[in-house]
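**Q** Sequence and predicted structure, then a few things I'm wondering about:
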Amino acid sequence: MVDQFLNSFIGMFVAMDIIGVLPMYLGMTQGLPPKPRRRLVNLSVIVAAVVAALFALIGKGIFKFLGIAIYDFKVGGGIVLLVMAILDLIKGRGAEEHSASTGVVPLGVPLITGPGLIATVMLQVGIYGNAIVLVSMFANFVFAWAALRKSALITRVIGVEGTDIISKIAALLMTAIAFAMIRTGIFEAIRTSHY
């Protein structure tokens, strides 16, 4: 059970790439006083967590309604994850200027809870079950909240170059996870095929 939690946590941590989000968050909140900045972090993490939890809890129902099998999503989600990881490796995530009023939408979704995290969460529910996924999701969002609240300190300690390096390593790990998702999805599709 501990192994399952750790596997789930690490998969989500890599997909979320909160360390890679830090420089963008700092750019978005540059010049904001501490109180609105804290409010923005709280709201962004809550929005991101609610979206991820909804996909974890009702994702299977959506699949059933649309006639999508889990292996279809593994292949599709793996391709999306792979493209995101390759783009991240090639050019990095671009920091954009955002005001405090619009910061929640790009920060909460899609920067914290993006397609990669959604795909990871939905696939993990099928592997580990709701309880483990929700607990590791909660742990990841607590970590994300703490990292964003202490972002200035973290960036000062490891530097902008350090956050870039960590982001690139996370992108490399994401490509490996993406290939694993695509491979297992294809093998499952072949195994369950009735042709």
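**A** Yes, it's here.
**Q** all contacts plus neighbour counts: C-alpha atoms, from now on.
**A** Noted.
**Q** residue contacts, Asp88?
**A** By Cα atoms under 8 Å, 6 or more residues apart in numbering, the contact set of Asp88 is Lys168, Ala171.
**Q** which element is it on?
**A** helix 70-91 (DSSP states H and E).
**Q** Buried residues, that helix. List them.
**A** In terms of neighbour count (16 or more other Cα atoms under 10 Å), helix 70-91 has its buried residues at 70-82, 84-86, 88-89.
**Q** What distance do you get for Thr163 to Ala139?
**A** In this view, Thr163 and Ala139 are 21 Å apart by Cα to Cα, to the nearest Å.
**Q** for Asp17, same thing?
**A** 14 Å.
**Q** so what does whichever helix or strand Ile190 is part of touch, helix or strand wise?
**A** In this assignment (DSSP H and E), Ile190 forms part of helix 151-192. Contacts defined by 3 or more Cα pairs under 8 Å, 6 or more residues apart in numbering; DSSP states H and E place helix 151-192 against helix 2-16, helix 18-28, helix 70-91.
**Q** Looking at Thr163 and Ala139, which is more packed in?
**A** Thr163 (20 against 15; other Cα atoms under 10 Å).
**Q** Structure two is appended below for comparative analysis:
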Amino acid sequence: MFSLKEIASVTLILFAVIDIIGSIPIIIDLRKREGKIESEKATIVSGVLMVAFLFLGQSILKLFGLDFQSFAMAGAIIIFLIGLEMILGTTFFHSDPESKTGSIVPLAFPLIVGAGTMTTLLSLRAAYSLPNVLVGIVLNLVFVYIVLKASSWLERKLGQGGADVLRKVFGVILLAIAIKLFKTNL
């Protein structure tokens, strides 16, 4: 039932898609604007969204008359664009910088749990056993919580260069995942 290989794969895939390390500059800006980040609240809301979509995503697709392959193809394109953003340093997806809703929007949604994460969860559910996907989600939420709590410390330690290198490495991983999803669901 539990497989360390599957758990590791799921965890790394979600880690690359969520890209909490690459989001540190956004988290730091949000903390400066809002005064603080509610790490617990953002982590719990993110977890609820991920688990809910993991279990209800297929039903939501059926409600709209969509099949998994179509959603996975659309998700592959989104993941591909996110990977390009990370590698090229451009922005395709814009959020409202004046939003004052703090730890829920834009942090929990769509920064941590966005379209790429949702699509990836459906793909992971199809490819891996459910308990391994759930463990991968929990491991990522623990890491997200740690990063949110330590964002100011990470800002000092990583520096801009370190964050840029991590962002580009995970961008390449996302491009590879997107291409695999596209090939599989074509």
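**A** Structure's in. What do you need? Every value quoted in this text rests on a predicted model; they were computed, and no experiment measured them.
**Q** Now for Val169 of the second structure: which residues touch it?
**A** Ile87 are the contacts of Val169 of the second structure under Cα under 8 Å, 6+ apart.
**Q** What does it correspond to in the first structure?
**A** Correspondence of Val169 of the second structure to the first structure, assessed by TM-score structural alignment: Ile169.
**Q** for Ile60 of the second structure, same thing?
**A** Match for Ile60 of the second structure (TM-score structural alignment): Ile62.
**Q** For the helix or strand hosting that match, list every residue counted as buried.
**A** For Ile62 of the first structure, the host element (DSSP H and E) is helix 34-66. Neighbour counts over helix 34-66 of the first structure (16+ other Cα under 10 Å) mark 37, 40-49, 51-53, 55-57, 59-60 as buried.
**Q** Packing partners of it?
**A** Counting contacts by 3+ Cα pairs under 8 Å, 6+ apart, helix 34-66 of the first structure packs against helix 104-106, helix 115-128, helix 130-149.
**Q** quick one: the shortest one to the second structure mean distance?
**A** Mean deviation of helix 104-106 of the first structure from its aligned counterpart in the second structure after superposition (mean Cα distance after the TM-score superposition for the first structure): 1.1 Å.
**Q** cool, the longest one as well?
**A** Once the two are superposed, helix 130-149 of the first structure sits an average of 0.9 Å from its aligned residues in the second structure (mean Cα distance after the TM-score superposition for the first structure).
**Q** Give me the contacts around that helix.
**A** Contacts for helix 130-149 of the first structure (Cα under 8 Å, 6+ apart): 4-6, 8-9, 12-13, 18-19, 22, 25, 38, 41-42, 45, 49, 53, 56-57, 121, 124-125, 154.
**Q** go again using 6 Å as the cut-off
**A** Outside of helix 130-149 of the first structure, the residues within contact range by Cα atoms under 6 Å, 6 or more residues apart in numbering are Phe5, Phe9.
**Q** between it and helix 18-28, how many degrees?
**A** Calculated by axes from the mean of the first three to the mean of the last three Cα atoms, to 10 degrees, helix 130-149 of the first structure forms an angle of 40 degrees with helix 18-28.
**Q** In helix 130-149 of the first structure, which residues are buried?
**A** 130, 132-134, 136-137, 140-141, 144-145, 147-149.
**Q** what's the answer for stretch 20-28 of the second structure, then?
**A** Ile20, Ile21, Gly22, Ser23, Ile24, Pro25, Ile27, Ile28.
**Q** Over to stretch 4-19 of the second structure?
**A** Those would be 6-19, for stretch 4-19 of the second structure by 16+ other Cα under 10 Å.
**Q** Where does it end up in the first structure?
**A** Using TM-score structural alignment, stretch 4-19 of the second structure pairs with 2-17 in the first structure.
**Q** Any figure for the gap between Tyr145 of the second structure and Gly47 of the second structure?
**A** On the measure of Cα to Cα, Tyr145 of the second structure and Gly47 of the second structure end up 11 Å apart.
**Q** what do you get for Val165 of the second structure?
**A** Taken as Cα to Cα, the span from Val165 of the second structure to Gly47 of the second structure is 27 Å.
**Q** which ones are touching Phe73 of the first structure?
**A** Phe73 of the first structure touches nothing, counting by Cα under 6 Å, 6+ apart.
**Q** To which residue of the second structure is it aligned?
**A** Aligning on TM-score structural alignment places Phe73 of the first structure opposite Phe71 in the second structure.
**Q** rewinding a little: what angle sits between the helix holding Asp88 of the first structure and helix 151-192?
**A** Using the same axes, to 10 degrees: helix 70-91 of the first structure against helix 151-192 is 140 degrees.
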